[in-house]
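S.K.: can you look at this prediction? I've put the sequence above it.
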Amino acid sequence: MWIVFSLLAALVTATVVTLSKAGIKNVPSALAFAIQSVLIIAVAWGTVVWQGLWPEVARIDRKSWLILLAAGVLTGVSSLLSFKALSLGNASRVSPLTNLALVFSVTLAAIFLKEKLNWQILVGVALMAGGAIVITLAEPSE
């Protein structure tokens, strides 16, 4: 089931990139991100309430709070950087580079989470990185 959710997340992310690029044509990238963030907060907390998870907030330990807060700040920084990149470049070239996060995620998971990497994962990471490089170096079609 994780594969289905992963593919749906990828499809939604691709749609978000496309809509964001279209939406920032006449709007500063930081303002566009702020507008989307308000809606993200509403959807996220709405989901927490709808699923009855509100009481769980009090049960989160200090270490988890710190990790989640750090991840939240980095998510915001990542989104601001992505919006800025989209405001300056074509979505078809920006998105592959921002999706090098996949390569970095595999690397960081191996280092910090001690996840094991096999040859298939390493080949996949190399192909993803290679694809992003090829797209980045391609002549822009204008």
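M.R.: All right, it came through fine.

S.K.: from here on, just use CA atoms for contacts and neighbour counts.
M.R.: Noted.

S.K.: for the protein, longest helix please?
M.R.: Counting residues, the longest helix found in the chain (DSSP state H) is helix 62-88.

S.K.: second one coming, line it up with the first:
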Amino acid sequence: MWIVFALLSAFFAALTAIFAKIGIKNVDSDLATAIRTVIILILAWGIAFARGGTAAINSLSKQNLIFIILSGIATGLSWIFYFKALQIGEVSKVAPVDKLSVAIAIVLSVIFLHEKISFLGIMGVLLIICGTILVIYN
């Protein structure tokens, strides 16, 4: 089932790039990110309340909170830089560079989480990097 959610994530990430590029025309990218964040905040809390996810809030450990907060900071910075890149660049170039996060996440998961990566996994990471380079310099 995770693959369905991952594919939906990819689809909505693609829509994000298209909608954002249209939406930030003649708008400060930081303001656009702030507006987007409010919408996401409302949506995320609405889903958490509707599905009963908030019931477990008291069971979060200090480590859970620290890393969720760090993840939120990283996400916020990612969005700020993404919107700025979309504002001045082409979606067809910005989006693939942004997706280098896939290769970076794999490398970081091996280093910090000690996840295993196969030869084919390494080749996949290299192909992602090469593909991104090809798209940028086409």
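M.R.: Now that the structure is in, tell me what you want to look at. Because the structure is predicted, anything quoted here is derived from the model rather than measured.

S.K.: which stretches in structure 1 count as helices?
M.R.: 2-23, 29-50, 62-88, 91-98, 101-112, 119-137.

S.K.: run through the residues that contact the residue lying closest to Pro96 of structure 1 once chain neighbours are set aside.
M.R.: The shortest distance from Pro96 of structure 1 to any non-neighbouring residue, by CA to CA, 6 or more residues apart in numbering, is to Ala132 (5.1 Å). Listed by CA atoms under 8 Å, 6 or more residues apart in numbering, the contact set of Ala132 of structure 1 reads Pro96, Leu97, Leu100.

S.K.: top of those residues by neighbour count?
M.R.: Ranked by neighbour count (other CA atoms under 10 Å), the contacts of Ala132 of structure 1 have Leu97 at the top, with 20 neighbours.

S.K.: for that one, give its distance to Ile111 of structure 1.
M.R.: 22 Å (CA to CA, to the nearest Å).

S.K.: and if you look at Ala44 of structure 1?
M.R.: On the measure of CA to CA, Ala44 of structure 1 and Ile111 of structure 1 end up 30 Å apart.

S.K.: for Val49 of structure 1, same thing?
M.R.: The value you get for Val49 of structure 1 to Ile111 of structure 1, if CA to CA is used, is 35 Å.

S.K.: circling back: distance to Leu88 of structure 1 for the contacts of Ala132 of structure 1 - can I get that in a markdown table?
M.R.: Compiled in a markdown table, the contacts of Ala132 of structure 1 are given as follows (distance: CA to CA, whole Å):
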| residue | distance to Leu88 of structure 1 |
| --- | --- |
| Pro96 | 15 |
| Leu97 | 13 |
| Leu100 | 18 |
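
S.K.: so which of the residues you listed comes closest to Ser87 of structure 1?
M.R.: Leu97 (14.3 Å; CA to CA).

S.K.: which strands or helices does the longest helix of structure 1 pack on?
M.R.: helix 2-23, helix 29-50, helix 91-98 (3 or more CA pairs under 8 Å, 6 or more residues apart in numbering; DSSP states H and E).

S.K.: select, out of those helices, the one closest to Gly124 of structure 1.
M.R.: Using CA to CA, the nearest of the helices and strands packed on helix 62-88 of structure 1 to Gly124 of structure 1 is helix 91-98, at 14.5 Å.
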